[in-house]
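can't give you the sequence, but here's the structure:
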């Protein structure tokens, strides 16, 4: 009985986290905010759903869900970082909204010119 209650709370809480992340993905104004909404709540929500489902399974079957959670925790931040860098390089990120533009400083040192600065030169 207690296991069913905990499982239900985890499943519903995970679904709520995923729904809030999806809502943020639709409502946030810029790329970096949307990336935040797409990775953090979605990852936490998926882990909660997987934990809720794992409570209903045998230990051997639940180990597969642990592997899924591990893959999600490892890949989501890396993919978010890569999408953010690509968005910055193509000019989808407004540098004035950043508190500190470390990527811009590094790219300027390397001689990279963003599409935004190239269009301003024309």
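On my side now, so go ahead. Just so we're clear, the structure is a prediction, and the values are computed from it rather than from any experiment. Numbering: from 1, shown residues only.

C-alpha from now on. contacts and neighbour counts both.
Will do.

can you give me the helices for this structure?
Under the criterion DSSP state H, helices of the chain are mapped to 2-27, 31-54, 59-90, 102-110, 115-121.

And here is the other one:
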């Protein structure tokens, strides 16, 4: 029975490390920011899950399982959010290859926001304050 558990742990750890390696290779190999961002988040989260599952089985302690679940949940929550923020900022700073996009829904939002007039809520030095009568 111990041999089977050790083999299962080894397979989970190796697969998790391979997924993390694939994420690193994808960061180096893909040509533009959006595909690199995809490579950094998708296999990395699955790799962490496999590594944490292997650790939970290897340690055989119920006390460590909530810690591993919390660590994986934080990774699961933060990786997509950070990738989303990087993607939006890269799009706005012209680092995304927009000619390769199949559908560009963000263009309408960015054009609308950038062409909107100022709200006038804050008076600047260049414009004199207006008086209401």
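On my side now, so go ahead. Given the structure is predicted, the values throughout are model-derived calculations rather than measurements.

TM-score of the superposed pair?
With the length set by TM-score structural alignment, normalised by the length of the first structure, the two chains reach a TM-score of 0.88; 113 aligned residues with a C-alpha RMSD of 1.4 Å.

ranking the helices of the first structure by burial, who's on top?
helix 31-54 (a mean of 20; mean count of other C-alpha atoms under 10 Å).

can you tell me what part of the second structure that helix aligns to?
Aligning helix 31-54 of the first structure against the second structure (TM-score structural alignment) gives residues 33-56.

Can you list the neighbours in contact with that stretch?
Contacts with stretch 33-56 of the second structure, where a contact means C-alpha atoms under 8 Å, 6 or more residues apart in numbering, come from 8-10, 12-13, 15-20, 22-24, 26-28, 30, 64-65, 68-69, 72, 75-76, 79-80, 83, 86-87, 90, 95-97.

Alignment lookup: residue 104 of the second structure to the first structure.
By TM-score structural alignment, residue 104 of the second structure lines up with residue 101.

any idea how far residue 77 of the first structure is from its match?
In this view, residue 101 of the first structure and residue 77 of the first structure are 19 Å apart by C-alpha to C-alpha, to the nearest Å.

Likewise for residue 26 of the first structure?
Residue 26 of the first structure sits at a distance of 20 Å from residue 77 of the first structure (criterion: C-alpha to C-alpha).

again with residue 40 of the first structure
8 Å.

what's the answer for residue 94 of the first structure, then?
For residue 94 of the first structure, the distance to residue 77 of the first structure - C-alpha to C-alpha - is 21 Å.

Kindly report the same for residue 52 of the first structure.
Where residue 77 of the first structure is concerned, residue 52 of the first structure sits at a distance of 23 Å (C-alpha to C-alpha).

One more: residue 107 of the first structure?
On the measure of C-alpha to C-alpha, residue 107 of the first structure and residue 77 of the first structure end up 21 Å apart.

which residues touch stretch 93-113 of the second structure?
Surrounding stretch 93-113 of the second structure, the residues in contact under the criterion C-alpha under 8 Å, 6+ apart are 32, 33, 34, 87, 90, 92.

so what corresponds to residue 77 of the second structure in the first structure?
Checking TM-score structural alignment: residue 77 of the second structure goes with residue 74.

Next, the contact list for residue 69 of the second structure, please.
Counting by C-alpha under 8 Å, 6+ apart, residue 69 of the second structure touches residue 52.

Equivalent analysis for the one 4 residues further on, please.
The contact partners of residue 73 of the second structure, taken as C-alpha under 8 Å, 6+ apart, number zero.

swap in residue 24 of the second structure?
Counted by C-alpha under 8 Å, 6+ apart, residue 24 of the second structure has contacts 39, 40.

Looking for the alignment partner of it in the first structure.
Counting by TM-score structural alignment, residue 24 of the second structure lines up with residue 22 in the first structure.
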